[in-house]
Every structure is written in C-alpha cells, then in structure tokens.
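Participant: fold the following.
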Amino acid sequence: MVVRILVILLVVLILLGLGGFFWINSRIVTVDSLTDYDGRPAATPGEDWLLVGSDSRAGLSAAQRRKLATGRAVGKRTDTMMLLHIPSGSGKPTLVSLPRDSYVPIDGHGSDKLNAAYAFGGPKLLAKTIEKVTDIRIDHYMEIGFGGFVGIVDAIGGVNICVKQNIKDPKAGIDLKKGCQDMDGGTALGYVRTRATGAIPDFERTQRQRQFFAAVVKKAAGPGVLANPFRSVPLAMSATDSVAVDPGTGAFDLLSLGLAMSDDPIATAVPIGSLPTINGASVVKWDTQRALRLFKALAEDKPVPKDVLAK
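Facilitator: Sure, this is the predicted structure:
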C-alpha cells in the first residue's frame, strides 16, 4: 500500500514537472541574437552564455520610473554584459564581466565602446563583436531590462547583499549603509547601476553585478523558492515575462544556467590594461595578453590561470 502511494505521488510529481516544463517553454520570449557569419569561431567544449542587462524601461509606468530613478531615456542600451562558461567536465563555471566601456573593434563602425555594438546593431552585432574579440562561440544569449530585473528580485522575496561601503546616489535612488542587508528589487537595481563608488566606476559596477547575479540565481535555485509555489510560480512568470533568449534556448537550458550559477562560479573580469580618453570619451582598454590567455583557457575548457583572474 505504501509503495503504491509512493508510486502515485512520483507519477503526479513527474506529470507536474512535465506540465511545468511545457508551460514555461511556451512562455519563453525569444530574440534574434546568434547568427552565422564568415570567420565565426568554431564550436568549443562546454557551454558559453552571453548574459546582457539592458537599460530598457519597457513595461515601467511613469510612476515606477520615478520611484526607481531610472530616468526617461528612450530605446535601450546594454548596461551589463557577462560571459558565463559552463565546463563540460566537473570544474566550476567561470563568470566574466565585460565592462561596457571596453574599447573594441565593431564590424562596420571602427573601434568604439562595447555597449555601442548593441546601439548600432542590437543583440546580433553585440554577440558577433564579443565572439570576434574573445574567439569564443556563444551558445546561448539571455537579456533582461530594468522592469524584469525588479520583478525577478521581488518574486524571490529579495536578496541579501553585503555592501562594502556607504553608498548614497540620488541618480540611482539609493542610500545604503555598509554591511549585509536584504534588498528588494528597486534597491538592488540602484545598487548594481550606481557609478558613485571607486576610482574606476565601471570596474566597481562589474564587481557588484557579478555579486548580485550570483546571489539572485543561488536563491532562486534554493529549496526556499523551488519548493514554495508562492515563490516559484511568480518567479517563473516574472522571468518568462521579462527575459529574452535566443530561439535555440529552452527551459532545460535555463535550468542548466541556474544550476551552474548555484555552484559558486569563479567570478572575474577581463584584465584591464589602461583607461585612456579617446575622442573625448573615457574608455577601458584590455590587457591584451592576459585577456587572450583568459579567453583561450575558456575556449579550450581548461582552468583559467590564476594570474589573469580579477577579484
């Protein structure tokens, strides 16, 4: 009798899981982002994701924009770009921040800041630019805007972030004290957007973005969310409403991403060489030799040399 009940429960759970899979898959929003072109890097071992946070205000009312201090800019630009490598073996994933002010060659536009690639040609040109400067073929693309960012954080009940210093930034709508604290979606958005800290604001931002992204995915993949339908269902709805992925990415791929991020990935940034001013704009130039060693290790699915890792 007990075995029979357990079998029935198992069947019900499997059916619910399958139903949830098809439901989530049917809600996924796609965006053309990964295309073939002459000279595209060949497929490499492991799985490589391009994770993009845009400053799109889509879906936010005027009142929400005021509350979140997002401004009224039209269109959208890339505020965050990270490359996640999930190894084919048992090693830890590696999450690499790509500073938006990185000065790189962009097809048809000479050299410019990395986030200009998105402004010039959307996700396709951004992905192509990153593939060409890293020599890594991107397998999956995922993008989220301001509104979706806030919704996902609130759906999981906020995140706990340890702030290294007091941060007051009216432009980002935050006034934070040093120390670990729970943040709702609006506060977390201001925390990762602010440029009011550090001698190298763009570098400081990438550190906070990696810290935040890891905290969100780790909590979302935890039993406190997954086993609680009052958390997991709103999270699934918020994520599928606000996240756009390439057409080849489905629910199982997103699960793989979540599992990788919950495995405490190695978090780093592209090694910086210099911070010159070009055509009146401050840009970030990579340390070419160290950057090439970093990307070569990822392309070959090998451990990244410690001397190229940035904290």
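
Participant: CA only for contacts and neighbour counts going forward, please
Facilitator: Will do.

Participant: residues contacting the helix or strand that residue 268 is a member of, please?
Facilitator: Residue 268 belongs to strand 266-269 when assigned by DSSP states H and E. Strand 266-269 is contacted by residues 92-99, 206-207, 210, 309-311 when judged by Cα atoms under 8 Å, 6 or more residues apart in numbering.

Participant: let's see this one next to it:
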Amino acid sequence: MNVQPRDPAPRPAAQDPGAQNPAAHNPAAQAPRPQDEPPVRLAPTPREPRRSGGAGGSGGSRGTVHGRRRFRPRYLLIPLVLWLAFLVGTPIYAWTKADEVAFSPTASKLDDQPGTTYLLVGSDSRAGLTAEQRKEYGTGNASGQRTDTIMLLHTGSGPNLLMSIPRDSLVDVPGYGTTKINAAYAYGGAKLLVKTIQQNTGIKIDQYVEIGLGGLVNVVDAVGGIEICPEQNMVDKLANLDIKKGCQEVDGTTALAYARSRHVSGLGDIDRAKHQREVVSAVGAKVLSPWTFINPVRYWKLNMAVTQTFTFGDGMHWWNAGLWAMAMTSVNGDDGLTCGVPISDLAVHWDPERSTEMFQAIIDDDTESIGDDLCTASGLEGNDGN
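Facilitator: Got it, this is the predicted structure:
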C-alpha cells in the first residue's frame, strides 16, 4: 500500500509589518517607549521664583515667592525715618518760639566749676493771665513779681541733686542788705537773683530756667496730668486747693494749687518747697515716659507748652533743655537726691555749718558725699519733713 505523503500544512502568510504596525517603517517610532524603560532620576534643581509682569509672564502679584509677598525692609525704614525726623524736628521748631533772658551777672568772679548747675525759678507774676484764670488759679491780683520757687539742680559725676531754697530765706541781697531772697528777683530780675545766690552760696549758675504760674498748668495738662501724694487732707482757700490724703492723679490747675499752698501745715514755706520739688519731679518723669514719644499729639503739645510758657537763659540750647529735663526725672529715684537747703530754724535761717558743707559738695561736684544729715526734705537737721 503506497502512502502518499501529505503536503505540510500551509504556514500563515507573513504579515506586512507596515500593515498593522505603521511604526515599523518609522525608525524613530521603533525606539523603546519611555514606559518600557526604568525611570531615570535626575538631581533636583533649585526652584526659581515665578516672575510676573514681564514678557511671557503669567500675571500674579509682583514681588511674591511661591505665592507669598516678599518682605521689603524699605517699607519699615521709610516710616521710621519720618518718625525720627518728627521727634528731632519738633523741639527744634518749638525752640524758635522760646523766650530768652539775660541772667549772668556782668561782674561775676566765680571760676568754672565741674558739673552743671541749673537754676529753676517759678515766678508768681500774673502777667498774661486773664481775670478768669486768676480766679481759677487763686492767684489774686498782686502787682509786680517775685519768685514762688527757687531750686538748684546739679548734675555731674555723682547723683543728680535737686535742692530747693525757700523763698523766705533771709540772705544778703547785693545793694539791698539782708532781706528775703525772693525780693532779689523783684528788685533786679534774673541777674540780681543769680548774683544773690552765687554770692551767698559760692555756687556758679550755668543755666537758667523760669516758668510762670500759667506755664506750670499748661505743661501738666500737656502730659495728661501728674501724680501727687499729699500726706494729709489739704484745704487751702487762698490757693483754691481741696484734696484728700493719698496718691492721686491731678490736672494742671490742682498741681499749681498744690505747689503754691503753704497754709495747711505749720511748716509753711518749708512744706511748700517740698511740694514744689514733688511736682517738678513728677512733671519730669511724665515728660520722658515712653508714651510721650509714641503719642504725636502729646509730644507736640508738650514741646509747644514748654517753649511758649518757659523762659530760658541766654546761651541755652534745645539740647541743654533736654538734658535738664532728663536730669529732673532721676532726682526722685535711687540715683538722685532731693533736699531742702540746710536751715537751723523755722524762720528759714540757713544753718551756717551744714549749708556751707552742702554748698561745697556741689561746688566740688561731690554729691556722692552728701549724707542724710545734710539732705533732708525740710532742710532741718534730723528731720525728713514727713
């Protein structure tokens, strides 16, 4: 039996690669696809801030990084410079409104002394006060002018010292003999008062500051009032004063009445000098408080009030006034001394030994050596005035 070999099964016809895979005719298309190869990790590159506003920009806020506004120091610098200009420019402008007075005696024989000594004078002149103000302040209608307040402020290498001289102190007034020291101002103004103090103490007066009755009211009101601490209830009809014992905030009118009152206690003028030091120190502390410098309204009112109601000695500059104000703030602290001139009795005779020792310490700029026996509130030995 012959077996006929069968033809092998026909193979499928080879397909044209280009028929179902067009990429076969495209060498570029035959390249492996990215998803067919393992991913290649590239080193990260710093991200750059998006830019905007230029050609091809995508818009958005200028000066931003990743959507956040970039801080620009000049935004803070400009207002800071303007504020500093205001702080410096205001007293310079106000100083152009200040009055000056000649105070140095023409024949002064005192040599220069270390440190700086200021004479602060409170005049009781009614000039410039209206009838309503005289009634409100309780000043009366007295003519002429004398000094309600006489204080020496010494600054130097030791503690700052504020020493009040009672206006009823009996001293030798050049050309007028022995009389009350406040008469020197009435007889010859600032020059004779300075000459009288220098002749009786040996202390050279370097700077002079004078304030009238209305001036104190204006300054206290400009700083928003001050704190006083009367040690007893005080009713003084002559000064228009009626306040209770204890620390309290008062306005300018009450502060003036408190500083002028001398008819409540038996110490009279001695007690008044103590109140005056308290008021002046409180004003100084309020003047240099931080709130004064960050409150533009208060700062402006204060500078205007000081230069329009104070009179300064010739040769004094605005920075001298600033140093004086700074020194006034420290006299009531641990680094300062507040004293009455040493006296021997209630008739306000200066104690010859203790007052001489006090004056010499000021002349030598040696306030560090002044002890409690010399520096008392009343001026009396062993009496703190309380």
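
Participant: overlay them and tell me the TM-score.
Facilitator: Scored against TM-score structural alignment, normalised by the length of the first structure, the superposed chains reach a TM-score of 0.93; 301 aligned residues with a Cα RMSD of 1.5 Å.

Participant: hang on, the earlier thing: residues in the second structure aligned with the strand holding residue 268 of the first structure?
Facilitator: Taking TM-score structural alignment as the measure, the second structure aligns residues 337-340 with strand 266-269 of the first structure.

Participant: how big is the offset of the matching stretch relative to the first structure?
Facilitator: Its matched residues in the first structure lie on average 0.5 Å from stretch 337-340 of the second structure after superposition (mean Cα distance after the TM-score superposition for the first structure).

Participant: how far out from the middle of the chain is that stretch?
Facilitator: 22 Å (Cα atoms, centre = their mean, to the nearest Å).

Participant: okay, helices next: where are they in the stretch 251-386 of the second structure?
Facilitator: Secondary structure of the stretch 251-386 of the second structure, counting by DSSP state H, counting those that start in this stretch: helices at 252-260, 269-287, 290-294, 296-309, 318-330, 352-363.

Participant: and these as CSV, adding distance to residue 86 of the second structure and mean neighbour count?
Facilitator: Shown next, in CSV, are the helices of the stretch 251-386 of the second structure (distance: least, Cα to Cα, whole Å; neighbours: other Cα atoms under 10 Å):
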stretch, distance to residue 86 of the second structure, mean neighbour count
helix 252-260, 26, 24
helix 269-287, 16, 23
helix 290-294, 10, 14
helix 296-309, 9, 19
helix 318-330, 15, 17
helix 352-363, 37, 18
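
Participant: for these, which one sits closest to residue 76 of the second structure?
Facilitator: helix 290-294 (16.0 Å; Cα to Cα).

Participant: what mean distance separates that closest one from the matching residues in the first structure?
Facilitator: Mean for helix 290-294 of the second structure is 1.7 Å (mean Cα distance after the TM-score superposition for the first structure).

Participant: residues in the first structure aligned with that helix?
Facilitator: Counting by TM-score structural alignment, helix 290-294 of the second structure corresponds to 223-227 in the first structure.

Participant: what of stretch 265-275 of the second structure?
Facilitator: Going by TM-score structural alignment: stretch 265-275 of the second structure matches residues 198-208.

Participant: and that stretch, how far from the chain's centre?
Facilitator: 16 Å.

Participant: alignment lookup: residue 82 of the first structure to the second structure.
Facilitator: In the second structure, residue 82 of the first structure lands on residue 151 (TM-score structural alignment).

Participant: quick one: contacts for that match?
Facilitator: 119, 120, 121, 162, 163, 164, 165.

Participant: repeat that for residue 193 of the first structure.
Facilitator: 79, 172, 205 are the contacts of residue 193 of the first structure under Cα under 8 Å, 6+ apart.

Participant: ok, those residues in the second structure, which still hold?
Facilitator: Counting by both residues aligned by TM-score structural alignment, their matches' Cα atoms under 8 Å, the members of the contacts of residue 193 of the first structure that carry over to the second structure are 79, 172, 205.

Participant: leaving out sequence neighbours, find the closest residue to the aligned partner of residue 306 of the second structure in the first structure.
Facilitator: Matched to the first structure by TM-score structural alignment, residue 306 of the second structure sits across from residue 239. Spatially, and ignoring its direct neighbours in sequence, residue 239 of the first structure is nearest to residue 152 (6.1 Å; Cα to Cα, 6 or more residues apart in numbering).

Participant: could you check how far that neighbour is from residue 213 of the first structure?
Facilitator: As judged by Cα to Cα, to the nearest Å, residue 152 of the first structure and residue 213 of the first structure stand 11 Å apart.

Participant: same question, residue 220 of the first structure
Facilitator: Counting by Cα to Cα - residue 220 of the first structure and residue 213 of the first structure are separated by 11 Å.
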